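In: the sequence and its predicted three-dimensional model are supplied below.
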Amino acid sequence: MSDIRVGISGWRYAPWRGVFYPDALPQRLELAYASREFSTIELNGSFYSLQRPERYADWYAATPRGFLFSIKGPRYLTHILRLKEIDRPLANFLASGIFELKEKLGPILWQFPPTLRFDPERFEPFFRALPRDTDQARAMAARHEDRMRDRSSLAALPGMPMRHAIEVRHESFVDPAFVQMLRHHRVALVVADTAGKWPYKEDVTADFVYIRLHGDKELYVSGYTDAALDRWGKRIAAWNRGSEPRDAHRIGAKAARSPGRDVFCYFDNDAKVEAPRNAKTLMRKLGLPMRADGGA
């Protein structure tokens, strides 16, 4: 059956302590707590720097059976190199420990800066390079730089599919050719609510839908009203059953109907502790289990 997962983007925020997290909860137990409230969390530290295998192993051990992480790809590839000469840096990322998440490895999120325009000659090789399963990823990871020798892990579960989602922030991506490229490579276009700051589109381009809710009035700050969450619940239900919302904001043609799609939805409006509140409310509206099973 197709799955719906609602979660949060990151989990370590000082204002959440004593509000979302219990007062006496040690910081080292915050992931264990959050992962039993939500079935998925975006792992953001990987965006800023390469993590280490032991950290991924610790995150795996802290979370319950059935939990999934999404991983944010390194900004070194997307913002600094801007997809130029990325073979070794991509191998370094794949070797940095993500395989230690084992069956809890979910989609990989690639976020691009608002200054980067759509350039087919830049994006086509990138999409071709993305590994589609852990066998491909392991072979790529083995080509990491020598500096990764003592901080790498190639212990991938064999044959596990890998999914990729892309979040773009420049108007030039509002182009049917971009949608066609995504569908050809089965990469999901992130449905990103950014308080109107960057383009908002809902084209379905893969066998799953990836949503990031950054705030509908003020970026990273404003919470979602009950009515807004009702609206998101209806859209998620439509995507999950393999259709689309009737008023979908598309760039290209409507996607072919499918028997069902997995949906990942992450709240990134963390500044005033709105993210966990909104996520819990949306879960209730969708009739999702409110706590993970707590198994190892």
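Out: That came through, no problem.
In: alpha carbons only for contacts and neighbour counts from here, please
Out: Noted.
In: show me where the chain has its strands.
Out: For the chain, the strands defined by DSSP state E cover 4-9, 40-43, 68-72, 105-111, 164-167, 188-189, 191-193, 208-213, 262-267.
In: who does the shortest one touch, helix- and strand-wise?
Out: Contact partners of strand 188-189 among helices and strands, from 3 or more C-alpha pairs under 8 Å, 6 or more residues apart in numbering; DSSP states H and E: strand 164-167, strand 208-213.
In: go again using 6 Å as the cut-off
Out: If contacts are counted by 3 or more C-alpha pairs under 6 Å, 6 or more residues apart in numbering; DSSP states H and E, strand 188-189 sits against strand 164-167.
In: now swap in the fourth one and tell me
Out: In terms of contact count using 3+ C-alpha pairs under 6 Å, 6+ apart, strand 105-111 is assigned the packing partners strand 68-72, strand 164-167.
In: let's bring in a second one:
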Amino acid sequence: MTDTGTIRAGIGGWVFDAWNESFYPAKLPKTKHLQYAGSQLRTIEVNGTYYGSQKPATFAKWASEVPDGFVFSLKASRYCTNRKVLAEAAPSIEKFLTQGITELGDRLGPILWQFMATKTFEPEDFEAFLKLLPKTQDGIALRHVVEPRHASFQVPEFIELLAKYNVAAVVADHDDYPMFADPTADFVYARLQRGTDETPTCYPPEQIGQWAERFKTYADGGVPGDLPLVAPERTAPNLPRDVFAFFITGGKVNAPHGAMALQKLV
């Protein structure tokens, strides 16, 4: 076992018109955009899988266009999480996991299960949902991360549930959604959403530096001392953790530059 985890910085998707000017080289064919993004970044969060299924050949093609060590995070289908009773999500979860995602092979990173902002924490139902998330698919290990966006989840009971099933919660740097900085799995997943298009690196350099130090602390097995914890009395295991950090939403025009700036510091 290494002494520290791997830190990967990335963006959401690779198709965005503004990146034709701010990120991709002039005259680069769109068919080469993923290949180029993979050469500059270490991870990409795929949003399209939230809205619809893909073909196995599509996942295989994505995997072939990025280098060794690069991983995709996939946002799980909305039909799995946008429901009143999460315990009834088994058919939708199975459909999502069997569409061909394992064609990504070792390029398959965490699966993000995102919930609507109106979804409240119901402990028994949420644990039933966590029980539905398999540890492997087609012989490939799976990592799961949840993104609740309602304040009712900010209770120690939720943190303990996640730790029980080795599931992470999103460290959300967002104006409205709650942040879950408590490490509950063998990896940490952050979505940095407060950037601006006016900032060349999406986030100001000093803030990128702060996040870099936090991520290094997580990777080394610690817990950053300057982020609010939901369960401050809990002691998280001091073990190396991989870190996935995405510049998402705010400041999207320069999100790739934010990710590259962060990657240089870690």
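Out: The structure has been received and is ready for your questions. Keep in mind that what you see is a predicted model, and the values were worked out from it rather than measured.
In: ok, back up a step: point out the most buried one among the strands of the first structure.
Out: Of all the strands of the first structure, strand 188-189 has the most neighbours on average by mean count of other C-alpha atoms under 10 Å, namely a mean of 26.
In: pull up the aligned stretch in the second structure for that one.
Out: Residues 168-169 of the second structure are matched to strand 188-189 of the first structure when aligned by TM-score structural alignment.
In: ok, which of the helices and strands packed on strand 105-111 of the first structure comes nearest residue 53 of the first structure?
Out: strand 68-72 (13.7 Å; C-alpha to C-alpha).
In: apart from its chain neighbours, what residue comes closest to the counterpart of residue 63 of the second structure in the first structure?
Out: Applying TM-score structural alignment, one finds that residue 63 of the second structure aligns to residue 60 in the first structure. Distances taken as C-alpha to C-alpha, 6 or more residues apart in numbering place residue 101 nearest to residue 60 of the first structure, at 5.3 Å, with adjacent residues excluded.
In: any idea how far residue 118 of the second structure is from whichever residue in the second structure pairs up with that neighbour?
Out: Applying TM-score structural alignment, one finds that residue 101 of the first structure aligns to residue 104 in the second structure. Distance of residue 104 of the second structure to residue 118 of the second structure, computed by C-alpha to C-alpha, to the nearest Å: 33 Å.
In: now swap in residue 229 of the second structure and tell me
Out: In terms of C-alpha to C-alpha, residue 229 of the second structure sits 22 Å off from residue 118 of the second structure.
In: the two: which is more packed in?
Out: residue 229 (20 against 12; other C-alpha atoms under 10 Å).
In: what sits against the more buried one?
Out: Residue 229 of the second structure makes contact with 181-182, according to C-alpha atoms under 6 Å, 6 or more residues apart in numbering.
In: ok, now how distant is it from residue 258 of the second structure?
Out: 25 Å.
In: what's the answer for residue 175 of the second structure, then?
Out: 18 Å.
In: neighbour count winner among those two?
Out: residue 258 (27 against 9).
In: counterpart of the more buried one in the first structure?
Out: So, by TM-score structural alignment, residue 258 of the second structure is matched to residue 278.
In: the residue lying closest to its match once chain neighbours are set aside - how many residues pack around it?
Out: In this structure, residue 278 of the first structure finds its nearest non-sequential neighbour in residue 224, 6.5 Å apart by C-alpha to C-alpha, 6+ apart. By other C-alpha under 10 Å, the residues close to residue 224 of the first structure number 24.
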